[in-house]
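Colleague: got a predicted model here, sequence first, then my questions.
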Amino acid sequence: MIIIALGANLPAATGASPLATCQAAAAALAALPGLRLAALSRWYRTDPVPPLPGSPPYINGIARLEGTAPEPGELLRMLQRIEAGAGRERPFPNAPRTLDLDLIDVDGLRRAAPDPILPHPRAHLRRFVLEPLRDVAPGWVHPVLGRTVEALLEDLADQAPSVPVLAG
């Protein structure tokens, strides 16, 4: 099971809304060689983490892919090409973005270096990742912490919940 987080809070280079960009990215993930889109979460509206004054809210979701995963570095490069197609720029850490694709988990692989670090080093600290993850992989267990997605969400009860949005 391959878990990829999708997020956007700026219009794409084409002018597409963050939701439309995330939907197009999910379709692009479904077209990756050797993989299929097994599940796609609901879309959620979330505040930026960390907060950034003037930054619009994000649209976030999770895609669960199945199939034969390429080497993690190659998979990361594929995700970055999809981001670039949406006009992703990286002016500074945590900057608003047209599209963000984060590799959260690849079949429970543990990898400290080189990029990508697996599982994603901050996924367990982000409600906006865990809520949609629960949609597509209830009972998912963090490969390092050995805790379920539900238990990790309980740890984040102080974070504001994400708000599901209607697709369209």
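Modeller: Okay, I see it. Quick caveat, the model's predicted, so the values are computed rather than measured.
Colleague: from here on, contacts and neighbour counts on C-alpha atoms
Modeller: Noted.
Colleague: quick one, longest strand in the chain?
Modeller: Scanning the chain for the strand with the most residues, using DSSP state E, yields strand 58-67.
Colleague: next, residue 151: secondary structure please.
Modeller: Following DSSP: H, G, I helix; E, B strand; the rest coil, we place residue 151 in the helix state.
Colleague: what separation is there between residue 25 and residue 49?
Modeller: Computed as C-alpha to C-alpha, to the nearest Å, the residue 25 to residue 49 distance reads 21 Å.
Colleague: quick one: which of those two has more around it?
Modeller: Set residue 25 next to residue 49 and count neighbours by other C-alpha atoms under 10 Å: residue 25 wins out with 23 against 12.
Colleague: ok, the more buried one to residue 53 distance?
Modeller: According to C-alpha to C-alpha, residue 25 and residue 53 sit 27 Å apart.
Colleague: for comparison:
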Amino acid sequence: MAVEAALVAIGANLPRPDGTSARETCAWAVGRLCAIPGMRVVAVSSWWESAPIPPDPASPPFVNGVALLHGEAAPAALLAALHAIEDAAGRARPYPNAPRVLDLDLIDLGGRVQAGPPVLPHPRAHQRAFVLRPLAEVAPGWVHPVLGQGVAALLPGVADQAIRRIGPA
């Protein structure tokens, strides 16, 4: 298996059961990404704050970022490792788009296109500012493997979504 680039979106908007803040949990998750066998973290974006999508006035804003990993991992194995990190953080899945202590999404793995599991590229990544803005920091030359558009060309399509940079990783 050849060395591939993996893009992982990191997000959280609830404290962990021990009170760890969403931003601290995102940083903790980066440390856990470093421990995935066969993968290494080569870049982490700034942290960004964004409104939930779909909008939910009862849900706190999210902290988001993207990590660029290099290495060798089968898509299903990498997804399982991401789910294990979410579980270790205390992630619950009561309903779709629920507030969460940690959300790790595999956005792209070496430009693969597959119906799943996991679905690659992530089916809504190109519609989310909270993915594209931090992704542009760690992989400015990334091209969506289905749409054939680069991240810079996709950004204007999400310009109306509320997001702001809140600091370095």
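Modeller: The structure has been received and is ready for your questions. This structure is a prediction, so every number in the text was calculated from the model and none was measured.
Colleague: TM value for the aligned chains?
Modeller: Once superposed, the chains reach a TM-score of 0.95 (TM-score structural alignment, normalised by the length of the first structure), with 165 aligned residues with a C-alpha RMSD of 1.1 Å.
Colleague: look up the closest residue to the aligned partner of residue 119 of the second structure in the first structure, ignoring the ones flanking it.
Modeller: Using TM-score structural alignment, the equivalent of residue 119 of the second structure in the first structure is residue 117. In this structure, residue 117 of the first structure finds its nearest non-sequential neighbour in residue 111, 5.3 Å apart by C-alpha to C-alpha, 6 or more residues apart in numbering.
Colleague: contacts for the longest helix along the second structure?
Modeller: In terms of residue count, the longest helix belonging to the second structure (DSSP state H) is helix 75-89. Contacts of helix 75-89 of the second structure with the rest of the structure, by C-alpha atoms under 8 Å, 6 or more residues apart in numbering, involve 16, 25, 29, 32-33, 36, 101-106, 109, 117-118.
Colleague: ranking by neighbours, what's the top pick from these?
Modeller: Counting neighbours by other C-alpha under 10 Å, residue 102 comes out on top of the contacts of helix 75-89 of the second structure with 30 neighbours.
Colleague: next one: that residue from residue 44 of the second structure, what distance?
Modeller: For residue 102 of the second structure, the distance to residue 44 of the second structure - C-alpha to C-alpha - is 16 Å.
Colleague: wait, the match of residue 119 of the second structure sits on residue 109?
Modeller: No: taking contacts as C-alpha atoms under 8 Å, residue 117 of the first structure lies outside contact range of residue 109: 9.5 Å.
Colleague: out of those two, which sits in the busier spot?
Modeller: Neighbour totals were compared for residue 117 of the first structure and residue 109, and residue 117 leads with 17 against 14 (other C-alpha under 10 Å).
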